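> Next comes the sequence, and after it the predicted model I'd like to discuss.
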Amino acid sequence: MLAAIWAQDKNGVIGKDNKLPWYLPEDLKFFKDSTVGNTLVMGRKTFEGMGSRPLPNRETIILTKAPSYTAENVKILHSTEEVVELANQQSTPVFVGGGTEIFRELLPHFDYLYRTFIDESFAGDTYMPEVDWSHWKLIEKTEGIVDERNRYKHQFEIYGRK
């Protein structure tokens, strides 16, 4: 199973300067709860934006076209075809956490989409590629809690391919 996981604002912004443009602890928990114990694939810029260290309790794979790229405690792949092959061989989910180009290339191969939708607008320089929602069915939707730490209205959505 291959799944995309991301948070976006209402304009499709997913990042700014290789980081999240918001702080939303509930989304970080959703991401962690979804990916712990599974494989997490991300691009080099996303990985470096997180401090160039793998997240705990996940097999971390960096997808990069740079043939000489190295990083400690991660696996390196160089094509989206390798990611699809890996997902087809594993019995546990493979989550893809960005960035834009990787989402775009893998969109036809995703079985599930895990999206946090934040009902706000943020300045950003990275956007989620356009998703043709007619190919997807909403499986689960949960309203996020807004409080002093989670200041933005948000919801967690899981879609399966029709």
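Yes, it's here. Numbering: from 1, shown residues only.
> C-alpha only now, for contacts and for neighbours.
Noted.
> check contacts around the residue sitting nearest the centre point of the chain.
Most central in the chain under CA atoms, centre = their mean is residue 97, positioned 2.4 Å from the mean C-alpha point. Residues in contact with residue 97 (CA atoms under 8 Å, 6 or more residues apart in numbering) are 4, 5, 6, 40, 41, 42.
> What residues sit buried inside stretch 98-116?
For stretch 98-116, burial by neighbour count (16 or more other CA atoms under 10 Å) applies to 98-100, 102-103, 106-107, 109-116.
> Farthest pair within the residues you listed?
Greatest spacing in the buried residues of stretch 98-116, by CA to CA: 109 and 116 (19.9 Å).
> Need the three-state assignment for residue 67.
Under DSSP: H, G, I helix; E, B strand; the rest coil, residue 67 falls in the coil class.
> Against residue 153, how distant is it?
41 Å (CA to CA, to the nearest Å).
> try residue 26
11 Å.
> Give me the more crowded residue out of residue 67 and residue 153.
Using other CA atoms under 10 Å, the more surrounded residue of residue 67 and residue 153 is residue 153, with 15 against 9.
> let's bring in a second model and compare:
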Amino acid sequence: MAVSMIAAMAKNNVIGHRGKLPWHLPKDMAYFASMTKGHPVIMGRKTFESIGKKPLPQRTNIVITKRDVYAAPGCLVAHSLGEGLFYAQISPHAEEIFIIGGSVVYKEGLRYTERLYITEIDYECEGDAFFPDIDSSWWKEISRIEALPDEENMHRHAYVTYAKLTEKERSVLERAFHVVVEIMPKDSILDPEGAAIMKGLHTLGFTHVNRVRIGKRIQLEMRGTSSASIRKSVESMCQKLLANSIIEYYAIQVM
């Protein structure tokens, strides 16, 4: 059993807006059908409702919902992704299972997924549903087929396949990174320690000092496969622990 994801997304990772696709690409719809037909497909409730509350033909349709009671005629109803995957693996043609949306299911499903089939659309648009970032420290591109716009397909796009890196591949790519995080109080925040130091400097005769702000510098030694993935991890550290975003700003250097 292999778990795959299939999605179409704009340049800004948008996959939908108000329950609809913000583009018209019949080629991509045909590609989606050809890839998923005959296989189990797993989707969230909102995705199921966005396609008209009807099962996709010639596929085992599994709908995930947190609602205790939910009617989805012609579909199997699961109350978690794990339960949905269980139903999928005992369904016909379960050699490949497709997760088809939406945002929450994609995000949760990445850890189970071995392959991504992504239609990358050369277009930026407004949206309220997004595909997760494809982290190059976890995924490698293995194929790309470009498609030009025509009378029926408005946007240039590409059918891109990503495979999850093995542990061995990740270990080969990993290297050491030195990270420096500088954290300073925002300009609107009083800095009594800085004011005290400036007063002391003036007392010592350094009257040309006009302002002192006290911050902190944090150094991290990390291992990873790319500076982008390291930066993203440190951003999360800053937001969750290292800095107080209400009163401080921070700058990250990855070396």
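Ah, there it is. Bear in mind the structure is a predicted one, so any value in this text is a computation, not a measurement.
> which among the buried residues of stretch 98-116 of structure 1 gets closest to residue 127 of structure 1?
Of those, the one sitting nearest to residue 127 of structure 1 (CA to CA) turns out to be residue 100, at 6.3 Å.
> Tell me who's in contact with residue 39 of structure 2.
By CA under 8 Å, 6+ apart, the contact list for residue 39 of structure 2 reads 58, 59, 60, 92, 93, 94, 95, 96, 97, 98.
> Using the three-state scheme, assign the aligned partner of residue 58 of structure 1 in structure 2.
Counting by TM-score structural alignment, residue 58 of structure 1 corresponds to residue 59 in structure 2. Secondary structure state of residue 59 of structure 2, per three-state DSSP, is coil.
> State the distance from the alignment partner in structure 2 of residue 137 of structure 1 to residue 107 of structure 2.
Residue correspondence to structure 2 (TM-score structural alignment): residue 137 of structure 1 is matched to residue 140. Using CA to CA, one obtains 18 Å as the distance from residue 140 of structure 2 to residue 107 of structure 2.
> Could you do residue 173 of structure 2 as well?
For residue 173 of structure 2 relative to residue 107 of structure 2 (CA to CA), the value is 24 Å.
> what's the answer for residue 165 of structure 2, then?
18 Å.
> now residue 141 of structure 2
19 Å.
> got it, and residue 121 of structure 2?
20 Å.
> And the strands in structure 1, which stretches?
2-9, 13-15, 39-43, 59-63, 75-77, 94-96, 112-118, 126-127, 136-143, 154-161 (DSSP state E).
> most neighbours per residue, which of the ones you listed?
strand 94-96 (a mean of 26; mean count of other CA atoms under 10 Å).
> so where in structure 2 does that one end up aligned?
Using TM-score structural alignment, strand 94-96 of structure 1 pairs with 97-99 in structure 2.
> how big's the offset between that stretch and structure 1?
The superposed stretch 97-99 of structure 2 is, by mean CA distance after the TM-score superposition for structure 1, a mean 0.6 Å from where its aligned residues fall in structure 1.
> who's in contact with that stretch?
Stretch 97-99 of structure 2 has contacts (CA under 8 Å, 6+ apart) with 1-6, 36, 39-43, 88-89, 105-106, 109.
> Try it again at 6 Å.
Applying CA atoms under 6 Å, 6 or more residues apart in numbering, the contact partners of stretch 97-99 of structure 2 are 3, 4, 5, 40, 41, 42.
> For residue 18 of structure 1, see how far away residue 29 of structure 1 is.
Distance from residue 29 of structure 1 to residue 18 of structure 1, by CA to CA: 20 Å.
> ok, those two, which is more surrounded?
Between residue 29 of structure 1 and residue 18, counting by other CA under 10 Å, residue 18 is the more crowded of the two (17 against 11).
> correct me, but that one touches residue 51?
No: applying CA atoms under 6 Å as the test, residue 18 of structure 1 and residue 51 come out as separate, 10.3 Å apart.
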